[in-house]
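> need a structure here:
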Amino acid sequence: MTINLENYFDFLSNDDIRIKGHRIGIEDVLKYYLQGYSAEEIISELPTLNLEKIYATLTYYYQNKQYLDNYLLHLEEKREQNYQEWLTKPSPLIERLREAKANKRSEKLV
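Okay, the predicted model is just below:
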């Protein structure tokens, strides 16, 4: 019996591979695994998953290691880029909150 590992995942885009039936990305499972967590420990961190889905993710990882290592690196670079952009150009909500905080401080000084 052959198991089609791709049946365990939703390939939403080049930057978004999710575990089928969940909003959990494969990067979430792999992050814990690469930090040394066992499959059972990963379940304690991601309790909506089961061992079958975790082992399918790990098997998929080892069958596509170079691709998924690049995928994880790309996601990390993208997150860092988004964070740096957020630091330089915060959202309008953050700007309004900062202004409100500054106004509150100046009112206390008066």
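> use CA for all of it now, contacts and neighbours both
Will do.
> What are the boundaries of the helices in this protein?
26-34, 39-45, 51-63, 65-88, 92-109 (DSSP state H).
> looking at the ones you listed, which is closest to residue 12?
Closest of those to residue 12 is helix 26-34, at 11.8 Å (criterion: CA to CA).
> Please generate a structure for the following sequence too, so the two can be compared:
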Amino acid sequence: MRLEDYFNFLAPDDIRLKGTRIGIETILYYLHNKEAVEAYMTDWLEWGDRMRAEQQRSPRPVVERLRKLKAEKQANQMDHAQVSC
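Take a look at the predicted model:
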């Protein structure tokens, strides 16, 4: 096993997982602070879920306008398809 098979040594203080931009210090931080990182990620994902639900309940005016335009376009396409039959 060669370390070079798994890591890119970009500089003495910059070692990354091969094929990624993930530095070895990120992995070490996670391993030393696993509970805190997992709690942070859980909170972040839950927040994202809440925000998406809120956006669905109260979309911004631009979203409503785009939805209306899309529905109008689809209705026009359906009308043209029926006329050509």
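> overall similarity of the pair, as a TM-score.
The TM-score (TM-score structural alignment, normalised by the length of structure 2) is 0.60; 63 aligned residues with a CA RMSD of 2.1 Å.
> circling back to that earlier point, with distance to residue 9 of structure 1 and mean neighbour count as extra columns, can I get the helices of structure 1 in CSV?
Listed next are those as CSV, based on distance: least, CA to CA, whole Å; neighbours: other CA atoms under 10 Å:
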stretch, distance to residue 9 of structure 1, mean neighbour count
helix 26-34, 8, 18
helix 39-45, 17, 15
helix 51-63, 8, 16
helix 65-88, 13, 13
helix 92-109, 35, 11
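> what's the closest of those to residue 19 of structure 1?
helix 26-34 (6.2 Å).
> Provide the aligned range in structure 2 for the closest one.
Per TM-score structural alignment, helix 26-34 of structure 1 has no counterpart in structure 2.
> roughly how far out does that helix sit from the chain middle?
Centroid displacement of helix 26-34 of structure 1 relative to its chain, using CA atoms, centre = their mean, to the nearest Å, is 9 Å.
> same deal with stretch 27-47 of structure 2?
Mean-position distance between stretch 27-47 of structure 2 and its chain equals 17 Å (CA atoms, centre = their mean).
> Can you check which part of structure 1 that stretch sits on?
Under TM-score structural alignment, the match for stretch 27-47 of structure 2 is residues 58-78.
> any chance of the helices of structure 1 in JSON lines, plus distance to residue 16 of structure 1?
Converted to JSON lines, the helices of structure 1 look like this (distance: least, CA to CA, whole Å):
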{"stretch": "helix 26-34", "distance to residue 16 of structure 1": "8"}
{"stretch": "helix 39-45", "distance to residue 16 of structure 1": "20"}
{"stretch": "helix 51-63", "distance to residue 16 of structure 1": "14"}
{"stretch": "helix 65-88", "distance to residue 16 of structure 1": "9"}
{"stretch": "helix 92-109", "distance to residue 16 of structure 1": "27"}
